[in-house]
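Enquirer: Sequence plus the predicted model coming up.
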Amino acid sequence: MSETQRAVKRRRKVVKSCTFCRKRKLKCDHGKPMCNQCLERKLPHCLYTDHFNFQLTTDELFSDSPNVELIRRINELEEKLQRKNSDGGIVSDSTNCSSTPSSNRSSTSTGPRNNPLWAYRTFIQMDGQCIVFGPTSWRTTVVAQGDRFVKEYRRLWEMIMPERCKLMSNSWSSQKMPITPEEECVTSALCRELPGYQELRKSVEKFFDDDYHAMFKVLDKEKTLNDLERCFIRCPDDDDRVIDIIAPDGDGNFCKAALILMILCLTKFEGSPPPSFSSFFTSLTALNLSSKLSFVERSQFLVLRFFNNVYYSYVCSEAPQVGGMVSELCECSMNLGLAEASTYYKGKENEVGPLYTLKNVWLYTLYADVMVAFEFGRPLLISDDHFDPETLKCYEQTEEESGGFLRRRRLMLMKFIQVSRYCMTELNSRSSSGNVAGAVEQLISYIQENLLPIRYYTSQKTFCSVDFFDIMVLGPSLGMLLNFHNIQRIWLNSPVTSVKNGLVKFGFLSLSLSVNTILGVLERDGGKDGHRALHFALLLVNPLLMRVLSEMYSAFFHKLSLFEDGLIKSIDWGTCAIELHDLDVPTTEYYSFVGAIKMFRKIIDELFEPSKAHLQVFFSKSYAIATTLALEKVSRTLFDRARESRTKAENYCTFTDEGTISQETLNEMTDIFWSTYEQQSQDLWSMKPQDF
């Protein structure tokens, strides 16, 4: 026998068992598409290799590497190629792009579904930080308008940011900043800036009598006052002077003291903590990273800090801090088992406070997870393994909330969490189907079934009868509807009339809600504490207002700079008027573009009416609202310059058919538009936002 003949390998024995049974040495019944062993264990796949025309070693076949999956995929493609050659047709590869879930998948389906929106992400680098935002982030929507628009948008923010930073620094220019040695501990520096003990106590009592506590109810007054007494050590010679802050039980739980300081921020410092407070909060974060603190008070503190801080973080460089805060909150609440507070903490109320406060902390943890997922365009941090809608049923009524008013709030919040979690999973998860239309339907149904008719929120005359808690869920619901229609327009290239009209409709509803909330809260306050009232109003709508201005102005600008077929002679070819008393979106006629611009400005200008002069005083002293309004004024001016550039570009080029245009003429008009716009806007970049 020759060497060649001796080198021929023996025929490999065909393996008929599935890979799972073979690896575990189980008896396989060879059932297809799934054997009984795999069915009993509820495995996602049951893979057979007997039909593969490849030589595999035992290690390759039964290792944890994805070789078998790859080979199966190759086999499928070969079969499709054979069908193509035999039929002479084109076989599309849609295996990984299922638009709806399938409960009867065959053994030849490959892995999880592939969300078509997952690829739409934007990478932003600012102040040395690198951040990726996903599909539902308004930053991703802005970047999608094109490089030229993004360039202008960045220049816009470069103009506004110095003024914003100046406002932030000025907010503490009147505070006495202690000069402390580097070795001085954080608590000592903090005590230097604390008010007297009696003022601390008054701030705590004030907190439990105002909107913040009524809105969230995550703390108990008696327990909080007791923690104040134990954590803040007073001078023996001066009973009103705080000289130290301690963890009273010797367990390192400084979160009890942090809660008191957070209350002080909300009641005395208009939500903006002094530098020494921020240092103390940062120290707690560092301590948690090293020790993984698991105290109920830590989750309560993080909930309040989220609602105080997250609504001021529009700037990309601030985003990681917000994301990190919510990550801590989710991890801490899950570790504490707050999803089943009645089970784990019943009988321990003397230590942790009433059970309803813990249940509320869990609800707002879920809420914060949804809000950050939406603003960042990322998947939810709390998986369905930790979220059971059935568990929430025991939350419907608590020992403290026996009235219908508070029960309505709780039910409304729970239903919003369920709907919004579905939406975020559908759009921001890799393994979802990306069913945007289904998410839109769910949100509209939620609003119609759980809230007052929309006209109550869009009219100043009826807004006085609205429960401000409604804004907590209606604001993000409208923001999602605005964003989802924009996603359909930009990423999915949907030509449907209702998509473009939906973008306009829900953008205007969002803007009207934001303006009415700001004015309504300030009017209800009656001038008693305007700064605090404005802070509370912004807590409800600030992220929504920033999203509306960013997404709507980018869409308006995009429409001016894009020369679409049929939009050559006039950009105002729509005839339909915009109504804000319902959720209906026209499906046959477009909204008037010029009419939309006029109405958009009319709504935002309600903040600057002469009759509101007594309220405008507070706008200039809030860096949050000042930044937002500066963005609107600068964007408005740039839009007007772009509109003039559009007119000049149209007048310069001639064409015979208004409905069609050659690519050459289209390119020429686009170049003329941008060159004219750059010339006309050149003088604006040297101005300050307040000059507009």
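Expert: Arrived safely.
Enquirer: hey, let's count contacts and neighbours off CA atoms from now on
Expert: Noted.
Enquirer: all helices of the stretch 451-600 of the chain, in order?
Expert: Remark: helices assigned in the stretch 451-600 of the chain by DSSP state H, counting those that start in this stretch are 455-458, 460-463, 469-490, 497-525, 530-561, 593-604.
Enquirer: what about versus this one:
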Amino acid sequence: MGIARKDKFNLEIESAGARRRRKTVRSCTFCRQRKLKCDQQKPMCGSCKARKLPECFYTDGFNFQLTSEELFSGSPNVALMKRIRELERVLASTTLDDCADTAVDAVPYEPDGHGLPGSVASSGSTASGGSSIGSAAATSCSGLQCDPVTTTLMGMDHNSINPSCGHGNKLLSFRTLKDVQGGIVLRGATSIGAAMLASGEQFIYEYNKVWQRVQNEVETWKVVQGQPFTFDQALLEQPLSGSILDAVVADLPTFDTIKDHLQLFFQSPLHDHYHVLDEAKVMADFERCFVPGYLPTDASVQGKPIVMLLSGNDKTIYAPAIVLIVLCLTYYKTDIPPSFERLITFLCGWYAIETSCVERVQFLLMLYILKLYNGHIEKNCAQMWGLVSNLCATALSLGMHMDIDNLYANEELRGGTRIETLHSMWYWILFADVNVSFDRGFPLIIDSCRYDDNRLPCESKTREGLLRNYLHIARKTMHTLYDKNETPQIVHLVSNLTTFIEKHFRPIRYYTDVDLIQEVDLFDISILSQLLAIVANCFSLTRMLECQMKTATKNGFIKYVILSISLAVTTVRGCFEMDRKLHSTMIYGKYRYLTPYTNLSVLLLNSAPFRALTELYGLLFYKVTLFEKGLIVSTDEGIFDLDLTTLEVPDGQFFSFRGVFNKFCSIFDEMLKPECDNMARVLWRSHVFVTTMALERVNRAVFQVGLQTRTQVEIAHNWSQMGPEDFSDEIMKSMSTEATDEYNKAFLELMEMDPSEYLTEFQMTDD
């Protein structure tokens, strides 16, 4: 899988027999292995440059004459020697006290430099027409050299567990650093970035190109539909003629319009799902804080304008700010007034002792919901983590992790918020903590030292009971995955999670069948979607840790990713059907935004569809480019039927490569059937759906190019007629080089095509 084997070269560095004298070799590893004349140009020799290889690596600094097996094994001696050299340099400048942190992060794992996971990429060289994705940079964050667009680095070595830390947890060695618009983002083992790294350097390089292509199309969409809610730093640089509150007042709708939309919110499925606000309190805050003026003399203006904003009972502006977020959910949706964003940005960062109040927690929690509701998931992962960190810190400062019933028994202390609402707020804060920590690849913000998880389990069959029981097993799983002391037994985690699903949910077929999902409580989906994502990720982590991927591991990963995708598609279709029955005038009229239940599906699914889409294509692409023994895609034997009515994972035979791809395409294409035309028009109003559909279509086109070139090479070499004993390393490397050359040509042609020729059949214009 492109990850260093655990034990092989520990025994082979020095053989027991006669030792030959090593001489200095100046040719690059690629030319040496293929016995080509190397012109020894650096950073890339003529042979590697002519073949458009992504990297060219020299070993003269190590003074070793390496064999073909050593050069291209799962853990080449080159990697070991480089690792030793870098660790020696780190240890020379590091104290014993901080070695635990430095040793893991100092030396990034280098993915494949020749399209073959396991070979070594050189530092600083670039692929033809692209950037050096995944190449080694400096040995500390302070010396990191990032690509202007996106550079991803990963630290991982099975043999590098720090001796001063006991056995250690190997998962903690998975780290990615990503340059996002000039800022550095660190992500860990459970993040989407880590799963992408496991699929090879070439996949990341091309995924970045694909993602940029998708972003360009989404920018075109924004011109038509308007900008979704976002924190834009440029807003803070724009001049103000008055105070922020004056600007907010000028942008507010009339008093009656605000009141109507507050009432609409408390009747919506969104409030029914969360229950983190009290209607009576919010309406009272609105009446107190939003001061209306006189009726205008202009007959074209209906209703009293707002002329002043006052603080709430707690003397802060958080109470009226909560009303503003509700308006963003129900009234503005897109094209949020810049004054709103200015005030929200200020309130997120403003903290003083007098701002430590329940309303601040509600404000931050509602902002988190707003961002999820608008599909701010992967792109703003770091921003979401910062928001939830702020939310958790405020909740802890208020003692919400303690005995709320006794602590907030005084009516005056809770300011009109019911005890039941405080409990609900706390559980959703824990939920947000699990989600953003899982997506970012970090340990939980609210750790076991601050909160006793044994208070969570309960026998209640209510929504709150399901949420609490989910939080118990999800937090336990996260604690185990990020335990500093030892690598987790992931097979046990998977067993516990699947048992939980079988106990607390209907049979899985109810969530993968568009007819049966009408019988399901939508609340279940917000929990189940995250559970399926966590199980799939556990299999992915096993895939990265294992030297040899087991059949059950590969099948389990595929099964749960496909289940996630099926759940997503079925949920969207089911929610649209609910809107069609309840809000037919909005469906078939010129309704500018997502209809209520369809919009709710964005929140219910969270990052699961984006994660599943990326992880599955990463695995498929990896298998196409790997040329491993026994995998023949031109004939493709295996299990073709992916049964989505059960959680059972077969372990006797691999799922068919083409069968998996065809199943995935058929599930996604359910949303593009002629009978779903009206749904497609509604989904086009959401940037998260447009982005997901565009990404899927571009990925599909790219993958089909890879599959086609792989198949052509296999047929040309008559690989299907060869037995396992005929698959020599030399043959596979030669075929891989040939396939990579052909693929690179086809990929460049694909990227030069007009997007309309391949991008999507999805509705991209409003008629």
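Expert: Cool, got the structure. Since we're looking at a predicted model, the values are computed, not measured.
Enquirer: related to what we said a few turns ago, mind putting the helices of the stretch 451-600 of structure 1 in CSV, mean neighbour count and distance to Lys612 of structure 1 included?
Expert: Shown next, in CSV, are the helices of the stretch 451-600 of structure 1 (neighbours: other CA atoms under 10 Å; distance: least, CA to CA, whole Å):
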stretch, mean neighbour count, distance to Lys612 of structure 1
helix 455-458, 22, 18
helix 460-463, 15, 13
helix 469-490, 22, 22
helix 497-525, 23, 9
helix 530-561, 22, 13
helix 593-604, 16, 13
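Enquirer: Put together JSON lines for the ones you listed, with distance to Ser429 of structure 1 on each row.
Expert: Listed next are the helices of the stretch 451-600 of structure 1 as JSON lines, based on distance: least, CA to CA, whole Å:
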{"stretch": "helix 455-458", "distance to Ser429 of structure 1": "32"}
{"stretch": "helix 460-463", "distance to Ser429 of structure 1": "36"}
{"stretch": "helix 469-490", "distance to Ser429 of structure 1": "15"}
{"stretch": "helix 497-525", "distance to Ser429 of structure 1": "22"}
{"stretch": "helix 530-561", "distance to Ser429 of structure 1": "21"}
{"stretch": "helix 593-604", "distance to Ser429 of structure 1": "33"}
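Enquirer: do you know which of the ones you listed lies nearest Arg298 of structure 1?
Expert: helix 530-561 (21.0 Å; CA to CA).
Enquirer: Specify the angle between the closest one and helix 497-525 in degrees.
Expert: For helix 530-561 of structure 1 against helix 497-525, the angle by axes from the mean of the first three to the mean of the last three CA atoms, to 10 degrees is 160 degrees.
Enquirer: who wins for proximity to Lys292 of structure 1 among the helices of the stretch 451-600 of structure 1?
Expert: Once the helices of the stretch 451-600 of structure 1 are compared by CA to CA, helix 530-561 is nearest, at 28.9 Å.
Enquirer: rewinding a little: among the helices of the stretch 451-600 of structure 1, which is nearest Gln690 of structure 1?
Expert: helix 593-604 (16.3 Å).
Enquirer: Show me what the next helix or strand after the closest one is packed up against.
Expert: Once helix 593-604 of structure 1 ends, the next helix or strand along the chain (criterion: DSSP states H and E) is helix 613-619. For helix 613-619 of structure 1, the packing partners by 3 or more CA pairs under 8 Å, 6 or more residues apart in numbering; DSSP states H and E come out as helix 530-561.
Enquirer: The same query, at a cut-off of 10 Å, please.
Expert: On a contact count with 3 or more CA pairs under 10 Å, 6 or more residues apart in numbering; DSSP states H and E, helix 613-619 of structure 1 meets helix 497-525, helix 530-561, helix 623-652.
Enquirer: Which among those is found nearest to Phe254 of structure 1?
Expert: Nearest of those to Phe254 of structure 1, taken as CA to CA: helix 530-561 at 26.0 Å.
Enquirer: by how many degrees do the closest one and helix 593-604 diverge?
Expert: Using the same axes, to 10 degrees: helix 530-561 of structure 1 against helix 593-604 is 170 degrees.
Enquirer: show me where the stretch 1-150 of structure 1 has strands.
Expert: 122-126, 129-133 (DSSP state E, counting those that start in this stretch).
Enquirer: Would you mind confirming that Lys500 of structure 1 makes contact with Ser494?
Expert: Yes - using CA atoms under 10 Å, Lys500 of structure 1 makes contact with Ser494 at a distance of 8.6 Å.
Enquirer: Find residues that contact each of these two.
Expert: His485, Asn486, Gln488 (CA atoms under 10 Å, 6 or more residues apart in numbering).
Enquirer: For the first one, what is the corresponding residue in structure 2?
Expert: Counting by TM-score structural alignment, His485 of structure 1 lines up with Phe539 in structure 2.
Enquirer: Not counting its neighbours along the chain, what's nearest that match?
Expert: Distance criterion CA to CA, 6 or more residues apart in numbering; nearest residue to Phe539 of structure 2, sequence neighbours excluded, is Phe557 at 5.0 Å.
Enquirer: any chance you could map the strands in structure 2?
Expert: 152-155, 175-180, 183-187, 290-292, 306-309 (DSSP state E).
Enquirer: Make CSV out of those strands and add mean neighbour count and distance to Cys165 of structure 2.
Expert: CSV is the format used below for these (neighbours: other CA under 10 Å; distance: least, CA to CA, whole Å):
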stretch, mean neighbour count, distance to Cys165 of structure 2
strand 152-155, 26, 17
strand 175-180, 23, 18
strand 183-187, 16, 22
strand 290-292, 18, 58
strand 306-309, 18, 56
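Enquirer: quick one, which of these is nearest to Asn606 of structure 2?
Expert: Per CA to CA, nearest to Asn606 of structure 2 of the strands of structure 2: strand 183-187, 18.3 Å.
Enquirer: which helices and strands does the closest one pack with?
Expert: Against strand 183-187 of structure 2 (3+ CA pairs under 10 Å, 6+ apart) you get strand 152-155, strand 175-180, helix 192-198, helix 381-397, helix 419-440.
Enquirer: and the ones you listed as a markdown table, adding distance to Gln704 of structure 2?
Expert: Shown next, in a markdown table, are those (distance: least, CA to CA, whole Å):
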| stretch | distance to Gln704 of structure 2 |
| --- | --- |
| strand 152-155 | 25 |
| strand 175-180 | 28 |
| helix 192-198 | 18 |
| helix 381-397 | 29 |
| helix 419-440 | 28 |
